[in-house]
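In: Model the structure of this input:
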Amino acid sequence: PKGRTETLQRGNNHVTCPPKLLLLDLKRNGSIVLRYEFPQQVVPIGNNYLNKIVIDDAFGGFAYITDNSGSDPGIVVFSRRLHQSWKVRENNSMRAAQNAVQFAINGTELTFSIHIDAIALGPYYNPNVQNDIDPQVDPLLANQNYERNVYYSPLSSYHLYSLPASLLRDPEYVAKATPRDILEAVTDYGRKSSQTDGMIMDNQGELYYGLLGEHSIARWDSYKPFTPKNQIIIARDRTHIQWVDGMGFDHEGYLYVVVNRLHNFVAGRMRPEETNFRILRGKTNALSYVQTPNNVFNNDVRYKYDGEVDNSLLHYGVSSTTPVSSRLETASIFGRGAAGAKEASLVTMMVLMVVAKLLAA
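Out: Below you'll find the model as predicted:
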């Protein structure tokens, strides 16, 4: 919302520069607002693959970054207020699953074991309240408990997981927690129909994610169970949706999807005469997760507040700053319905740039 963006510099085996996090001010021609070098014990030079990043504006600002290095995968947490970073590791949910290392995408078959990759930040909710329709439940107050989940999935996995953001933000907890402590804090939502690389949450609590083997983009309302019925395919196209890598929102309700045919690049089958890199656009009438209202959840308010939160911001039960009911009612946001995917493209294509993402050596 402030016109700033974060970018990662990994570092590799061929350079001596340490991995960095840069905060750029896009309103000032990309001038560097913050530069942070990760310490060796958190992100070692030449032995990391910093990949996806989400931003949490709570308590001075945090960044949650997936590191899917082969030897030490995990979620790297950066606190802007503390100007420190630490790493959260969990072997069961953050490492590749052996039943998901086979990829078959549009005739290209690959086998690789890639750890934690996709990441998204969910909406606020009250973990102390389970019933979201009981009119007798008082609205969520700022001095009550509240939480956000950080959702993630290894690339080589069919499952979606989450950890509470409050635990990731706590360096003392992370330093003292045992592997069992972290494991017990993980939520396993269940199975997706394929592997996922790109993933993003909107400001209404809807999770959008690619399904690589199905040439599809799916949507899930995070207030509902993660069942096949609630995982809705909103776009499917064997030509244009080949390897969804990243996603983003603009301020007009459009979702942008980066597609790059990474499977062909890895297999050495990239054809330069074809269009391999695309940015697809579809109308969702939603905004990015970073636009989630946070009136009382700001830098000045920790765990106590003297008044009630405006009822227009928060619902009852599993209260959140995002509505329980979605405004997205149709089966597809990309023009035509998913049923017509075989006959025509479902997307409005905007080829804005050529993006090539290389796997770590």
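In: C-alpha from now on. contacts and neighbour counts both.
Out: Fine.
In: three-state assignment of Gln35?
Out: That one is not Gln; residue 35 is Arg. With DSSP: H, G, I helix; E, B strand; the rest coil as the basis, the three-state label of Arg35 is strand.
In: and the gap between it and Lys192?
Out: 37 Å (C-alpha to C-alpha, to the nearest Å).
In: How about Val54?
Out: Val54 sits 21 Å away from Lys192 when distances are taken as C-alpha to C-alpha.
In: mind listing what Leu287 touches?
Out: Residues in contact with Leu287 (C-alpha atoms under 8 Å, 6 or more residues apart in numbering) are 202-204, 249-254.
In: Second input sequence below; structure requested for side-by-side comparison:
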Amino acid sequence: MTPFFTAIFLLAGLSSLATAGANFTQIFEWKELDFEWPSEESRAQALEDGNYIPENIEPRYMAVYGTRIFLSLHKSQGTPATLVSVPTSSASSATPKLTPFPSWDMHLNESGNCDKIDRAVGLQVDSVGRLWVLDWGNSYFNCSSNLWIFNLNNNETELVHRFSFDGKLHDLVLDETSNGTFAYVARWSDSHIVVFSLERNQSWIVDTPDVEVLSIALSPKDQEPRQLYLGELFNNELYSISVAALRNGTRTAEPELIGNWTGTPYRMVMDNHGTLYAAFMDQNFISSWNTSQPFKEQRFHEVSGLKSSWPFTFALDQNGSFWKAVVDDQRTPRLRLLTAPVGAKSYIYEDSPECAIPCQKDVTA
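Out: The predicted model follows:
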């Protein structure tokens, strides 16, 4: 029996659910994260050289498409590749290894080749099966920050957009419209966001006066005027701006204060019914808010005793499931991958009328 079909529910000593209807099932667990190496010799050499240090491998961002989960890993000493994939299930009882995406060769950047992926961060999959990846870049080698777009049907690179800056990239969301596709990008500790137009292959800075953006989320397609939600660095304030002006090329936006979270959200994800999920620095829980109602934070999921500065990364898929990786710096297993049916898809997908009422109940019960 495969791990995917074996329902390994969380032990009471490790986790406790705070939201009815979200029954998480553990898919995989890792005591130590390893890679699919080209050979045992290459793995041994990486260990000897310090280019692979298992205890330093830690996922930070996640995207799900089909039978693959994509993870970007924290760039630290001993992380040989920062963009990897794992399967959503396995026919083997063995814990899957991390597969560098799209290949090992795309991550070998010791020589300062700016055509390689150096530090993958925010990830998104669009509605036609393309993986969008933010790449921090490398100031030492004078490599600018990049936006990579990969076709997941053949794993080939469709586009590499080079920004006019390097560093401090965090996360992104995608706005698919009848007039083109836009990406909105959050950067660490800057009072602006970056807007990218796919059709024009152009990007520009939009100032957000007095709001240092960290986390970012986008309201569903069927909710117009569509809103971009911004979590601020160093505090718990949540803001929003209308994306209409962003599409038209504005260079300044005035964020509107929506409410206050219980912590600083480093990761926010929206589903296609308008529920916003947030994870917080140094906190052992994920919260949610139904954006069709006045701001009210609700506890979605909590892991008792969890100790980590960046404890969760999560994503919604196209089949109504919430996927979550839990990092625990002080217990074994160090990383667990779990999933729960929530009856809502990623914000990328339009709502299904026949599912709207029961699916919304599943999420907010």
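In: if we can go back for a sec, specify which residue of Arg35 and Lys192 of the first structure has the higher count of neighbours.
Out: Lys192 (17 against 14; other C-alpha atoms under 10 Å).
In: quick one: what's aligned to that one in the second structure?
Out: Alignment note (TM-score structural alignment): Lys192 of the first structure maps to Trp261 of the second structure.
In: Tell me which residue of the second structure is furthest from the middle?
Out: Computed with C-alpha atoms, centre = their mean, the residue of the second structure farthest from its C-alpha average is Glu41, at 32.6 Å.
In: Just to be sure, that one is in a helix?
Out: Yes - Glu41 of the second structure: assigned to a helix according to three-state DSSP.
In: who's in contact with it?
Out: Counting by C-alpha under 8 Å, 6+ apart, Glu41 of the second structure has no contacts.
In: dump the residue contacts of the spatially most central residue of the first structure.
Out: In the first structure, the residue lying closest to the centroid (C-alpha atoms, centre = their mean) is Ala120, at 2.3 Å. By C-alpha under 8 Å, 6+ apart, the contact set of Ala120 of the first structure is 54, 150-152, 199-201, 207.
In: So which of those residues belong to helices?
Out: The helices, defined by DSSP state H, take in nothing from these.
In: how about the strands of the stretch 101-250 of the second structure, start to end?
Out: With DSSP state E, counting those that start in this stretch, the ranges of strands along the stretch 101-250 of the second structure come out as 120-125, 130-135, 146-151, 156-162, 169-177, 180-187, 192-197, 202-207, 213-218, 227-232, 237-242.
In: could the ones you listed go into TSV alongside distance to Gln360 of the second structure?
Out: Converted to TSV, those look like this (distance: least, C-alpha to C-alpha, whole Å):
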stretch	distance to Gln360 of the second structure
strand 120-125	23
strand 130-135	27
strand 146-151	31
strand 156-162	36
strand 169-177	22
strand 180-187	27
strand 192-197	31
strand 202-207	34
strand 213-218	18
strand 227-232	20
strand 237-242	23
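In: contacting residues for the closest residue to Arg10 of the first structure other than its chain neighbours?
Out: Leaving aside its sequence neighbours, Arg10 of the first structure sits nearest to Pro19 (C-alpha to C-alpha, 6 or more residues apart in numbering; 4.5 Å). If a contact means C-alpha under 8 Å, 6+ apart, then Pro19 of the first structure has 8-11, 37-38, 43-45 as its contacts.
In: And Pro19 of the first structure, what's its match in the second structure?
Out: Checking TM-score structural alignment: Pro19 of the first structure goes with Ser145.
In: follow-up on the earlier one: in CSV: the contacts of Ala120 of the first structure, plus distance to Glu274 of the first structure.
Out: CSV is the format used below for those (distance: C-alpha to C-alpha, whole Å):
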residue, distance to Glu274 of the first structure
Val54, 32
Val150, 37
Tyr151, 34
Tyr152, 32
Met199, 26
Ile200, 28
Met201, 31
Leu207, 31
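In: which residues of the stretch 201-350 of the first structure fall in strands?
Out: 206-211, 216-221, 231-236, 244-249, 254-259, 278-283, 348-350.
In: By how much does the fourth one deviate from the second structure on average?
Out: Following superposition, strand 244-249 of the first structure is found to deviate from the second structure by 2.7 Å on average (mean C-alpha distance after the TM-score superposition for the first structure).
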